[in-house]
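Next come a sequence and a model predicted from it.
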Amino acid sequence: MPAQRRILVVATNVDQYQKVGYRTGLWLSELTHFWDVAEEAGHTLQLASPSGGMIPIDPESLMLSELARSAGMRSSVFKRYEDRIFMDLLNDTVNVASVDPGEFDAIYLTGGHGVMFDFPGCEPLARLIAAMYEQGRVVAAVCHGPAGLLDVRLGNGELLVQGKRVTGFSWNEEIMAKRDFAVPFGLEQELGKRGAQYSKAMLPFAPYVVEDGRLITGQNPGSAYGVAKAVLRTLRLSEPAAEPA
């Protein structure tokens, strides 16, 4: 049996854009789809956030999930949304500053536009990611979640994403989502400025996952399943070989 692993899942505390009145927060499917895959595999997950406490949900993520469910598409969002025990986990999350990196085997950064406002510039989050990566842990992010990788600097002074193959929410997707005027920066462009080898799917919003060793990124909400599967596969590969009987 594969070893049980502990995975830290980080989400935003921000519930609105700074320049416009739109509400934002966690894109719920990016949490639930990853959680479903990891939990089914027998792993333990812990929620955290930059400030600790409440994680807001982007209302549009619920609306689009309902449309998907009505069209008969696969979605676990409302099963989780109706689960009071699961949803209560979002009410009181731990602050990333209090997390011991040695207690987790992987870290997963969820998206939603809220992370663009509290992931970059969060020094405790950047230090945690750097520590986990340098300790041989898996670092993963989806959609806007790679915004949390922008300021991560390793012990040798280099940025984590420098020279790495990555993806994340594209500028074309921001335009199609009608958020290009509301976001504080373009994630695609900022990753490129830091020396990352950014790539994206040929079609906007198509699932797309990029793996560069223990760094795993997904482009958009539809990529959360793929990121989860890639994380679990990487964790299995890192398990020590069983000794012969």
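Thanks, I have it.

going forward, measure contacts and count neighbours with C-alpha atoms only.
Will do.

Show me where the protein has its helices.
Along the chain, the segments classed as helices by DSSP state H run 28-40, 59-70, 77-81, 84-88, 115-118, 123-134, 171-176, 187-193, 224-237.

Which of these has the highest mean neighbour count?
helix 115-118 (a mean of 23; mean count of other CA atoms under 10 Å).

Would you agree residue 13 is in contact with residue 58?
No. Counting by CA atoms under 8 Å, residue 13 stays clear of residue 58, with 11.0 Å between them.

Check it against this one:
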Amino acid sequence: MKKILVVLTNTTRYRHTNEPTGLWLGEATEFVDIIHEAGYSVDYVSPKGGFVPIDPRSMKYVNKNIMESYEIGDFQQRALCKSLKPNEINPDDYVAIYYTGGHGVMWDFPNNVELQMIAKEIYNNNGFITSVCHGIAGLINIKDADGKYIIEGRNITGFTKSEEMLAGKMRFIPFLNQEITEKRGAIFQKRRAYREFVVQDGHIITGQNPFSAKAVAKMLISNLSH
């Protein structure tokens, strides 16, 4: 059975500040739990490989399942300590790619050409490109064979402008996901702040915020099961 590739950030801080950031923990663990329950395995990749920091703010929102997954040695080693480098990935091994969030991704996801090529190959092999929350930043610069943004004309979602304002990080971030996806021609959909919401348009599945990771996983599994 083919695998699902989970993309994580290497960014430790909001650039030019001492404010820490990184992976939003639950966006990885809650997604992966559903994937494992369905019988699929995952690999973890990051732009530079190796160490993946955790956004300390995400630890305030853990539950029993998130903590149990976080404490598993396999997750600590393969995801947080020894994530793979993009050049170690063979896109043919995967049926889907999943971009996790956390504010850190806004710096190292958008312009990583290697990850874009991996995502594009998975997509061209009839696989799925998926994301949650800030992870939509990984999709904003992917182009198809005709040079068109892959999200152009597509229904997508991600962390909204209102959610960003509520998070209190507007002065730190390099762009707003909602604004930049709309500039790319995407049809940005949203629901109430911090409520579970997922959108599918063809082989692109996106979730609005940290509370949407499980819904993205379930929708992906539903598609893979057909």
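That came through, no problem. Quantities reported herein were computed from a predicted structural model and do not represent experimental measurements.

measure residue 53 of the first structure to residue 129 of the first structure for me?
20 Å (CA to CA, to the nearest Å).

Likewise for residue 113 of the first structure?
20 Å.

Touching both of residue 13 and residue 58 of the first structure, which residues are there?
Common contacts of residue 13 of the first structure and residue 58 (CA atoms under 8 Å, 6 or more residues apart in numbering): residue 25.

more neighbours, the two?
residue 13 (26 against 21; other CA atoms under 10 Å).

Surely residue 48 of the first structure and residue 97 touch.
No. Between residue 48 of the first structure and residue 97 there is no contact under CA under 8 Å: 9.4 Å.

More neighbours: the two, which one.
For residue 48 of the first structure versus residue 97, the count of surrounding residues by other CA under 10 Å is larger for residue 48: 27 against 18.

who's in contact with the more buried one?
8-11, 93-96.

Mind checking which of these are buried?
Among the contacts of residue 48 of the first structure, those classed as buried by 16 or more other CA atoms under 10 Å are 8-11, 93-96.

Now do the nearest residue to residue 33 of the second structure once chain neighbours are set aside against residue 56 of the second structure, distance only.
The spatial neighbour of residue 33 of the second structure that comes closest, neighbours along the chain excluded (CA to CA, 6 or more residues apart in numbering), is residue 69 at 7.8 Å. In this view, residue 69 of the second structure and residue 56 of the second structure are 16 Å apart by CA to CA.

Please apply the same query to residue 152 of the second structure.
Counting by CA to CA, the gap from residue 152 of the second structure to residue 56 of the second structure is 34 Å.

now swap in residue 115 of the second structure and tell me
Residue 115 of the second structure is 25 Å from residue 56 of the second structure, by CA to CA.

Wait, residue 155 of the second structure touches residue 190, no?
No. Residue 155 of the second structure is beyond contact range of residue 190, at 10.2 Å (criterion: CA under 8 Å).

Where in the first structure does stretch 213-220 of the second structure fall?
Counting by TM-score structural alignment, stretch 213-220 of the second structure falls onto residues 224-231 of the first structure.

Average separation of that stretch from the aligned part of the second structure, please.
Following the fit onto the second structure, the mean deviation recorded for stretch 224-231 of the first structure is 0.3 Å by mean CA distance after the TM-score superposition for the first structure.

hmm, who's touching that stretch?
Identification of contacts with stretch 224-231 of the first structure by CA under 8 Å, 6+ apart yields 29-31, 33-34, 37-38, 106, 138, 140-142, 207-209, 211, 216-218.

Quick one: map residue 142 of the second structure onto the first structure.
Checking TM-score structural alignment: residue 142 of the second structure goes with residue 152.

how many neighbours does its match have?
26.

Give me the nearest residue to it, chain neighbours excluded.
Closest to residue 152 of the first structure by CA to CA, 6+ apart is residue 126, at 4.7 Å.

ditto for residue 132 of the second structure
residue 207 (4.3 Å).

again with residue 20 of the first structure
Counting by CA to CA, 6+ apart, the residue nearest residue 20 of the first structure is residue 182, at 6.4 Å.

Map that neighbour onto the second structure.
Match for residue 182 of the first structure (TM-score structural alignment): residue 172.

Its match contacts residue 14, doesn't it?
Yes. Using CA under 8 Å, residue 172 of the second structure is in contact with residue 14, at 6.3 Å.

higher neighbour count, the two?
residue 14 (19 against 14).

Just list the residues touching that one, thanks.
20-21, 103-104, 172-173 are the contacts of residue 14 of the second structure under CA under 8 Å, 6+ apart.

Tell me the counterpart of it in the first structure.
In the first structure, residue 14 of the second structure lands on residue 17 (TM-score structural alignment).

Please tell me how far that match sits from residue 184 of the first structure.
9 Å.

Same question for residue 201 of the first structure.
23 Å.

got it, and residue 92 of the first structure?
For residue 92 of the first structure relative to residue 184 of the first structure (CA to CA), the value is 27 Å.

again, but for residue 212 of the first structure
27 Å.

Centre of the chain to stretch 57-66 of the second structure, how far?
17 Å (CA atoms, centre = their mean, to the nearest Å).

my bad, stretch 13-26 of the second structure
15 Å.

Between the two ends of it, what distance do you get?
End-to-end for stretch 13-26 of the second structure, by CA to CA: 19 Å.

list the buried ones in that stretch?
Per 16+ other CA under 10 Å, stretch 13-26 of the second structure contains these buried residues: 13-14, 20-26.
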